[in-house]
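> Sequence below, structure please.
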Amino acid sequence: MRLIIAEKPSLARAIADALPGSVSREEGALRVGDTRVSWCLGHLLEQAAPDVYDPRYKQWRLDHLPIVPERWRLTPRPKARGQLKVLRALFKQASEVVHAGDPDREGQLLVQEVIEHLGWRGPVSRLLISDLNRPAVHKALAQMQDNAVYQTLYHAAEARARADWLYGINLSRAWTLTGRQAGHDGVLSVGRVQTPVLGLVVRRDLDIARFVPRPFHVLWADFQVAQGIVRGWWQPGETHPLDDQGRLMKRQPAVDLAARLPGAEGRLTSLEAQDKRQAAPLPYSLSALQVDASRRYKLSAKVVLDICQSLYERHRLITYPRSDCRYLPQAHWAEARATLGNACANDPTLEEWLADADFSLRSKAWNDKQVGAHHALAPSGATPDFSRLSTSEANIFRLIARNVLAQFYPALQTRDVKAQFTVLDERFHAQGREILVAGWKPLFASRDDAPPLPPLSEGEAARVIDQAVEDKETRPPEPFTDASLIKAMMNVARYVEDPAVKRTLRDTDGLGTEATRANIIETLLDRRYLVRQASALRATHTGQALIAALPEPATRPERTALWEQRLRAIAEGNDQAAPFLDALIVDLRTLLASADAERMRQALGSAEGFEAAPKRRANKSGGKRKTTRRRTSASTARRGSSGS
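Okay, here's the model as predicted:
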């Protein structure tokens, strides 16, 4: 008997439906001829609790730390015992086992740890499925490989699970105990990913709380030229008081110049035009989709992930969603007309976009060299029934289909124009953009492009017909949202100060993975380290205190991002798990030595003051930039660009 073990029941059903023969249901499995298709329910096993290794660890004590198992053990999750019993019985009947976990590191671990836990010693094949529709599953069944090919992936996932246990168990116990000594009642959870993510938010909130707005001033003038009106922005020279971004810090020079401008004659002294081509945005990875959906529809990262899982498992409308890749296999290009034809049926917007697609085009998205275990999110080729989709499901599906459709549109071609006017020996800049070929752009919401300038000729006369001084203030950084925090986790190198580490991290996956980033945010919210304020994510008093009490390396992204880099090396066979874990244990001892109740007490006290600071400033200034104008004439201008 052949036993196929899927990661979830939905995948098991898709596999059974693709096998030849009728499907019948058994307890915890599906039967198709001499094949049984069973499943896990997520992780059936988990790392054993410390007291499983030694009963004395049930009591939390600082002198027990670090807790390092000599021989690692897994225990069944409380709700998994029934399914493990089913699988144990099926293993006794099996002559062959097929591993059908999801095609990623965790999917490899999830099923293989069950196979090894239940003592199977026979052959194991690997079935990789990223699309639940029958033709795709049937094709995958014909292309199975020996599971031994994926052992390095399993070792990396196992090392990740053990490292997270070591890091989380030991540091959480240490800082919870010092927190109790400092008067904090409750568990203080520390994790190798969640804590640096919390650190990003806390530091952003601190920057906002400490921000002191500074006034600056801009002067614009509207120039009458031969074929229209252009707004230019004064470029004060270095003799004026400027900040490091070239902004004018004193108002009087702008006021003095504005008084001289009415009716002044000048010339267009410099004109530059540059034609540009921009390819369509690539198909989505999960994180890229979460960023766009958060901005467009105000959906949390977790909601977007859940919608994608529903579109994949329940509706079977998209391919495997937990992907970090934005490229598609070259073989999919030939099938795209049929796949997108089905995907766009029954929706007027998608059908309109489909009608204008040119399927002879081949964008850079079709690239086997860029495709790893997964490819980008794409429609599966099933025809959607929009009456069965929620509004959010339909919106997310359209985004996914749109980004693949855009690969069959021409490049966006624009002409960017920069003009410099000289009047009264002062320079004014204007810029605009003309769209030459719209290409893929109509599929996307309008972006904040500078409007086109009227036809211009270098050297032509220009007369000032209006001008104004605008008084502004520098603005604090924006608080993190789901979109910006996911983006920060993806591009963590920009938050690293060490140049060498920054260069290294540009090539890694950042903080967390596609599959975990949304859950990391939700975990921080559930543990009350973060709260939502409208769309903003802000750190709570407890979250602020925890970051202040921990040693700085534990709160910054460098360590965990470098972990991911090393785990990737293990997965690719270029590193070993044992040295990685040995180095972690050395690091843990250093971190544990810095646990200090007095530092925690000070952190709890300073966090109270920090939490009140933004409220005081908001009451004083309202937190908004102030803009006033002093106008010298009333004519209406056509704007060339914004100079601030």
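
> going forward, measure contacts and count neighbours with C-alpha atoms only.
Will do.

> In contact with Leu592, which residues?
Leu65, Pro66, Asn170, Leu171, Ala174 (CA atoms under 8 Å, 6 or more residues apart in numbering).

> from the residues you listed, which ones fall inside helices?
Among those, the members found in helices (DSSP state H) are Asn170, Leu171, Ala174.

> Provide a list of residues in contact with Leu200.
Counting by CA under 8 Å, 6+ apart, Leu200 touches Arg556.

> can you tell me how far it sits from Pro262?
49 Å (CA to CA, to the nearest Å).

> Please apply the same query to Phe444.
41 Å.

> neighbour count winner among those two?
Remark: of Phe444 and Pro262, Pro262 carries more neighbours, 17 against 13, as counted by other CA atoms under 10 Å.

> Helices along the stretch 51-200 of the chain, start to end?
Assigned helices in the stretch 51-200 of the chain, in chain order: 81-93, 105-117, 134-141, 151-181, 194-210 (criterion: DSSP state H, counting those that start in this stretch).

> Identify each buried residue in the shortest one, please.
Read it as helix 134-141. Arg134, Ala136, Val137, His138, Ala140, Leu141 (16 or more other CA atoms under 10 Å).

> for the last one, same thing?
Across helix 194-210, burial judged by 16+ other CA under 10 Å covers 194-206, 208-209.

> and of the helices of the stretch 51-200 of the chain, who's closest to Arg402?
For the helices of the stretch 51-200 of the chain, proximity to Arg402 was assessed by CA to CA; helix 134-141 is nearest, at 21.5 Å.

> how about this one, so we can line them up?
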Amino acid sequence: MRLFICEKPSQARDIARVLQANRRGDGCLQGQHVTVTWCVGHLLETAPPDAYGDYKRWSLDDLPIIPTRWQLVPKPKVASQLKVISQLLRTCAEVVIATDADREGEMIAREILERCQYQGPILRLWLSALDESSIRRALACLRPGEQTLPLYHCALARSRADWLVGINLSRLFTLLGRRAGFDGLLPVGRVQTPTLRLVVERDRAIASFVPQPFWRVDAQLEADGVSFKAQWQPPATVGDDAGRCLDEAAAKQAALRLCQQTTARVQTIEVEQVREGPPLPFDLGTLQEVCSAKIGLGAQETLGIAQALYETHKATTYPRTDCGYLPETMLDDVPRILHALVAASPSLGQAIKGIDPCRRSRAWNTSKITAHHGIIPTAITLDLTQLSEPERAVYALIRARYLAQFLPEHEYLKTQVLLQCQADPLLARGKQILARGWKAVINETHGNEPGEQTQRLPTLRESASVALTDAAAIAQRTQPPKAYTEGTLVKAMKTIANQVNDPRLKQKLKDSCGLGTEATRAAIIQGLIDHGYLIKKKRSLAASAAAHTLIEAVPPEVADPVLTALWEQALDRIESGQLSVENFLAKQAEWLTRLVRSNASLTLRTPPSKGPFCPVCRSAMRQRKGRSGSFWSCIRYPECKGTKPVARPKRAKNA
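Purely as a prediction, here's the structure:
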């Protein structure tokens, strides 16, 4: 009997349907010489610290806790399903691992096989979609189990190292916090702590931002009956590196001079014809970013919807992908998918008249595929009424990105005109769309283009004179950095390499897609929100006082994304067989021991659990006594000298 082990019941039902395993058994589906069973995510978990000794009571003296023999324990809620799989493994002739095709999916199955001491042959089913044709295609080319075994070793090393960091450093800094009078938990994690630091630093940048005034001078011009705007170009003596005028008097004088003139002369005209290809199909991180900006969905919400479109509706391919490219072998599916899309939404017919199924965008590149390709629709003819409103919105975005691959390039003329009015230079920018192309189905710009870039300029020629009808100096102020949203925080986690200086480590973070994985980023952000370390205000995220305290307390290397880069380097070596899991964990244990010893006597500048935020850096504050009485002072003093008065109790009206 061949036993298929799937990751979830829904996945098992889809595979069993193709295998004609329709007979219901206890925790499985059976057919002729084949049985399909399922996990419910991880059925096993790393044993808690008290399984390795008397560690229920937290104590600095016990740290670091480093197991000599690792133990896995069944998760209580799914122990019965583990028993089912254990019994099936005793009677099967071979196993096909059919869990999700990634490190974590490999681990879910392999840890069960190891616990049950299964010694038989192993094959791997590598699926990217759960529609029938994709399953049949994957069943026809099962991989040898040895080919994906290194993925298990990587996942195992990462899981155990994360346990070591999370258990030991969370206990260390929580105990140090208690010593300083802070009652809350101070959790530390390899990914969550650098993620939290991103928000803390952004909060501080916003709070300490001092807006700088500058002035823009707009001139209104006209030629051939067409009005357009140009901006005065300030001389270097009154401008900054960004070309902004910092001198109010100079701007107002320029506006006055321009108002006294009636014409300006065209000096130079630069015209560039631009052709833009479509954006790649979505990877999960980009989908989360766009859904946050356009629909207002959180990262976890987007993942849940994408997972439902994949598992429940069979409408899209595997969502937890870090790659937007598509394999050239999938070109054969294009006619069927396009036909299914139009059948599901006849209204698309008009919008996609320019579609050419034979067109090849840059997305079709097999050499750039990682474990999974981009998220695209399947050939299922979907009944859109069966989807919830958010599901329809996310599906429409995924569908639009796919359709865009078969539409012409977006073409436009970008024009820059330099004019002279006496001694004052003016610059006008314009954009004229020649062909909408793929923008007929997709437009994800978020309005950050300056308005003058989208204006259409009249036909001009060099040395021509144009009418100058008005001019005005407009006062403006520089803007602080924007608070993170869940979507922009996901993007920051993906592009964390931009904050690393070491070229080798920068490249490693780029290669490994930054902090966390496509599968874990949403859960990390949601966990920080659920535990009160990130506060959600409408779409924006802010760090709580406890978050500021934690980032202030932990050693810089713990909150530094470089740790993740070094881990990814090591995991690559494990995957290639150059490093063993045991040696990797021994190095982590050595580093942790050193870290615990060097910080065990640390005194945290930890505030009481209640108090205001610092007006400068948004850290927590503590009460101090000064010459004039009590006041609130930033816990980061002397680095930050933010203060606030202590609120006086209100007097009774009759007093």
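
> what TM-score do we get after superposing?
The TM-score (TM-score structural alignment, normalised by the length of structure 1) is 0.91; 612 aligned residues with a CA RMSD of 2.0 Å.

> Can you find the partner of Val193 of structure 1 in structure 2?
Val193 of structure 1 maps onto Val191 in structure 2, with residues paired by TM-score structural alignment.

> Roughly how far does that match sit from Gly166 of structure 2?
10 Å.

> neighbour-wise, which of those two wins?
Val191 (23 against 17).

> The more buried one touches Gly514, doesn't it?
No - contact criterion CA atoms under 8 Å: Val191 of structure 2 and Gly514 do not qualify, at 9.7 Å.

> list the residues that contact both of these two?
Thr564.

> was I right about Arg559 of structure 1 contacting Pro553?
Yes - proximity of Arg559 of structure 1 to Pro553 meets the contact threshold set by CA under 8 Å, at 7.2 Å.

> Compare those two (neighbour count), which wins?
Arg559 (17 against 12).

> Quick one: map that one onto structure 2.
Checking TM-score structural alignment: Arg559 of structure 1 goes with Leu563.

> Toward the C-terminus, what is the element adjacent to the host helix or strand of that match?
Element membership for Leu563 of structure 2, per DSSP states H and E: helix 562-575. Tracing the chain past helix 562-575 of structure 2, the next element assigned as helix or strand by DSSP H and E is helix 581-599.

> Off-centre distance for the helix or strand just after that next one?
Next along the chain after helix 581-599 of structure 2, taking DSSP H and E as the criterion, comes strand 621-626. Its chain's average C-alpha position is 39 Å from that of strand 621-626 of structure 2, according to CA atoms, centre = their mean, to the nearest Å.

> Trp220 of structure 1 belongs to a helix?
No - using DSSP: H, G, I helix; E, B strand; the rest coil, the secondary structure at Trp220 of structure 1 is strand, not a helix.

> quick one: contacts for it?
Arg231, Gly232, Trp233, Trp234, Phe428, Gln467, Ala468, Val469.

> Map the first one onto structure 2.
If I follow you right, that is Arg231 of structure 1. Checking TM-score structural alignment: Arg231 of structure 1 goes with Lys229.

> is it true that its match touches Val217?
No - between Lys229 of structure 2 and Val217 there is no contact under CA under 8 Å: 10.2 Å.

> just how off-centre is stretch 583-595 of structure 1 within its chain?
Remark: stretch 583-595 of structure 1 is offset 30 Å from the chain centroid, using CA atoms, centre = their mean.

> now do stretch 300-317 of structure 2
Stretch 300-317 of structure 2 sits 17 Å away from the centroid of its parent chain (CA atoms, centre = their mean).

> ok, and for it, which residues are buried?
Quick answer for stretch 300-317 of structure 2 (16+ other CA under 10 Å): 300-303, 305-311, 313-317.

> okay, and it goes to which residues in structure 1?
Mapping stretch 300-317 of structure 2 onto structure 1 (TM-score structural alignment) gives residues 302-319.

> so what corresponds to Ala396 of structure 2 in structure 1?
Under the alignment (TM-score structural alignment), Ala396 of structure 2 maps onto Arg398 of structure 1.

> So the nearest residue to its match once chain neighbours are set aside, which state does it fall into?
Nearest non-adjacent residue to Arg398 of structure 1, counting by CA to CA, 6 or more residues apart in numbering: Leu350, 7.2 Å away. Of the three states, Leu350 of structure 1 takes helix under three-state DSSP.

> Compute the number of surrounding residues for Leu350 of structure 1.
By other CA under 10 Å, 20 other residues sit near Leu350 of structure 1.

> Looking at the alignment, what corresponds to it in structure 2?
Using TM-score structural alignment, Leu350 of structure 1 sits opposite Leu348 in structure 2.

> close enough to count as contact, that match and Val342?
Yes - assessed by CA under 8 Å, Leu348 of structure 2 is found in contact with Val342 at 5.9 Å.

> can you pull out the helices in the stretch 451-600 of structure 2?
With DSSP H, counting those that start in this stretch as the criterion, the stretch 451-600 of structure 2 has helices spanning 486-494, 503-511, 521-530, 545-553, 562-575, 581-599.
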